[in-house]
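[1] predicted model and sequence follow; I will ask about them next.
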Amino acid sequence: MNTKQWIVDDGTDLSTTYPQLSQPAQLLRENEVVAFPTETVYGLGANAFSDEAVRKIYEAKGRPSDNPLIVHIASISKLDEIVQDIPEYAYKLMNEFWPGPLTLILPKKGNKLSTIVTAGLDTVGVRMPNHPVALKLIQEADVPIAAPSANKSGKPSPTHASHVYHDLNGKISGIVDGGATGVGVESTVLDCTTTVPTILRPGGVTKEQLESVIGEVTIDQALLEEGHAPKSPGMKYTHYAPNAPVFVVHGGVSFLQEIIDQYQKEGKKVGVLTTEEHLPLLHAHKVITCGTLTNLQTVAAQLYDVLRKFDEEDIDLILSESFPYDGVGEAIMNRLLKAAGNKVIK
């Protein structure tokens, strides 16, 4: 398969009409698969009404088909086609955070959506991405777009079009290149069908932000304790992993250097993921910075890119410093621990 590429600007000019999007929109209507930028990561899009189209997502990614997908829309008016029984507080969240990195789990309506999208569930995750290119593409396609991250299943999510090309060239019809994404980690997934709204996946909208709008929000037990099956799209299997094994180190910079020294005495080539503040204090085969502790949003934005950079290095393992769980730190640590397969050194 020849994977086409369309280069558009970074989405900062809201008046842009994006004539380049007519062909990828047509491909989506024809049940082909097209990758496109959002404010979180690049998505791998297909017509959410078509079993044929959605199967192509799973085939391209190598993703297990019992893992549901998030449906992307460009207008709240489109909700009525796919969901029902929307609670009033969900509308408050839409008004506050849409377009943006928040996915709402709502009761599915009728049988228009592909059952493959929902993995047979009677609910579906819906969001409106905060990226003009994504919104324009969905509008032009004129169908809701099912879209997980546009990477090979299990690998770090793509924050640049080059990441998508590396993983999926020859496996999908096209890639809309809109430059680097902004938030860097996927959307927060909030279950709106539980008695108390429940975070199934931490992401770009924090628990504190949600509670400032609607009051009490709880966290899925699967995020807090091992042994509970996760219910969110993108949380059922190991994800975000580079080629070398990852270990998350709790205990401060001096302890991290002790662990580095131990592995290097064994002849291991150690890669280290750290922040700009700690770079001068750490010495290993390869040290790569991932934002700053004073602004965890910079860590979120660079995390997947840095994990992919380690694949270009001659290393045996990766040691990552840990991050505070405040705000977006919850999402950062969630993704790091998923990349590490929950391997922690304390």
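    In hand now; what should we look at? Not measured: the values here are computed from a predicted model.
[2] C-alpha from now on. contacts and neighbour counts both.
    Fine.
[3] strands along the stretch 201-346 of the chain, start to end?
    Secondary structure of the stretch 201-346 of the chain (DSSP state E, counting those that start in this stretch): strands at 218-219, 246-249, 270-274, 286-289, 317-321, 344-345.
[4] now mean neighbour count and distance to residue 87 too, for those, in a markdown table please.
    A markdown table is the format used below for the strands of the stretch 201-346 of the chain (neighbours: other Cα atoms under 10 Å; distance: least, Cα to Cα, whole Å):
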| stretch | mean neighbour count | distance to residue 87 |
| --- | --- | --- |
| strand 218-219 | 16 | 17 |
| strand 246-249 | 23 | 39 |
| strand 270-274 | 24 | 42 |
| strand 286-289 | 18 | 42 |
| strand 317-321 | 22 | 40 |
| strand 344-345 | 15 | 39 |
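[5] can you list the ones you listed in CSV and add distance to residue 189?
    As requested, those are arranged in CSV below (distance: least, Cα to Cα, whole Å):
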stretch, distance to residue 189
strand 218-219, 10
strand 246-249, 24
strand 270-274, 27
strand 286-289, 28
strand 317-321, 25
strand 344-345, 25
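[6] please compare the first structure with the one that follows:
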Amino acid sequence: MPPTLANFHLASKYLLQGKLVSFPTETVYGLGADATNDQAVASIFAAKKRPSFNPLIIHLPSIEEAEKYVDFDITSRKLAAAFWPGPFTLVLNKKPGTLLSPLVSAGLDTVAVRVPEHPVVRELLENFKYPIAAPSANLSGKLSPTRPEHVARDLKDEVAMILDGPPCRNGIESTIAQVMGSEIRLLRPGSVSQRDIEEVTGLRVVPFEDGQNPTAPGQLKSHYAPRSNVRLNATTVYPDEALLAFGSLYPKDARIVRNLSPKGSLHEAAANLFSLLHELDDLGCETIAVSPIPPHGLGIAINDRLSRAAADNKE
């Protein structure tokens, strides 16, 4: 549905009734519920078939609103000032007596918080007046949605409405970080890079290690998976494979090719990643071969998503 004033009011009404609403953000489409309503938050887990131990991100319109629900240390406040609104999530300690549903944080004393940049979700937050819990609007572990039709394919019977709007220009989920004393844990890589965080804080950034219990979304080993198998760092292509290429140097004998960025831009590649994976998956390819992605800058986040997509390969 188009992002009209009437539809924002309708979406807010649905959220107040405990229903689910999907909307675009600068990262991917979100599946939103009233973060203060236990039943509404529980319906997110049910709709996505998401494990209850996997925490959610709450979305708020400003740092000032976030301060009603979480405590900021000096370094976290500095990070929020640098990267909000935008594709950056902070894991912070919940305030005592917070109205947030405990389901949002999966029983932890911390909660993941983001102030988004996309005009549609910002307008919805201003209309709704409460925090919105919103993971990606897809079945758990499957490809993230960057278009309304991706949401409808997985969740059309679960959502009261799907708001449309300008594209998800970043195309991958937000960076997630947590300040831990004299260092910062990078819980999920994204378009705000490790170097960006280090430049703002002057502190060492330590990546999350697979195998630890999830303290933020996107940490399960198998995630973002298409129905097709995914083969990484492909420099050749087999006859039964489609190719997800990057740049101008790739095997030219592939029967089906989609290019993340013909000019070799990591930003363009990130924006196109899930959309092109959806497209190739819909063609029924047995395997999607993926060209090597440079392991620096935004390439770290792209490779993170691809490695998790490949972790669920079928024999």
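    Here it is on my side, so go on. Note that this is a predicted model, so its numbers are computed, not measured.
[7] and the gap between residue 245 of the first structure and residue 274 of the first structure?
    As judged by Cα to Cα, to the nearest Å, residue 245 of the first structure and residue 274 of the first structure stand 16 Å apart.
[8] looking at the second structure, which helix is longest?
    helix 266-282 (DSSP state H).
[9] what's next to that one, contact-wise?
    Here helix 266-282 of the second structure makes contact (Cα atoms under 8 Å, 6 or more residues apart in numbering) with 143-147, 150, 168-172, 226-228, 242, 244, 246, 258, 260-261, 288, 298-299, 302.
[10] have a look at how far, on average, that helix is from the first structure.
    When the first structure is superposed, helix 266-282 of the second structure averages 0.7 Å from its matched positions, counting by mean Cα distance after the TM-score superposition for the first structure.
[11] against the first structure, where does that helix fall?
    Alignment of helix 266-282 of the second structure against the first structure: residues 296-312, by TM-score structural alignment.
[12] give the buried residues for that stretch.
    For stretch 296-312 of the first structure, a neighbour-count test (16 or more other Cα atoms under 10 Å) marks 296-308, 310 as buried.
[13] CSV for these, including distance to residue 25 of the first structure?
    Supplementary listing: those in CSV, determined by distance: Cα to Cα, whole Å:
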residue, distance to residue 25 of the first structure
296, 35
297, 32
298, 32
299, 33
300, 30
301, 27
302, 29
303, 30
304, 27
305, 27
306, 31
307, 31
308, 29
310, 34
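[14] so who does the spatially most distant residue from the centre of the first structure touch?
    Residue farthest from the centre of the first structure, counting by Cα atoms, centre = their mean, is residue 265 at 36.5 Å. Residues in contact with residue 265 of the first structure (Cα under 8 Å, 6+ apart): none are found.
[15] would you map the strands across the stretch 51-200 of the second structure?
    Along the stretch 51-200 of the second structure, the segments classed as strands by DSSP E, counting those that start in this stretch run 57-59, 70-71, 88-94, 110-114, 132-133, 161-162, 175-180, 183-188.
[16] any idea which of these is most buried?
    Each of the strands of the stretch 51-200 of the second structure was scored by mean neighbour count; the highest is strand 132-133, a mean of 29, by mean count of other Cα atoms under 10 Å.
[17] other residues contacting that strand?
    Contact partners of strand 132-133 of the second structure, identified using Cα under 8 Å, 6+ apart, comprise 31-35, 41, 56-60, 104, 125.
[18] among those residues, which one lies nearest to residue 82 of the second structure?
    Of all these, residue 82 of the second structure sits closest to residue 60, with 16.1 Å by Cα to Cα.
[19] residue range for stretch 17-35 of the second structure in the first structure?
    With TM-score structural alignment as the criterion, stretch 17-35 of the second structure aligns to 30-48.
[20] show me which residues of that stretch are buried.
    31-48.
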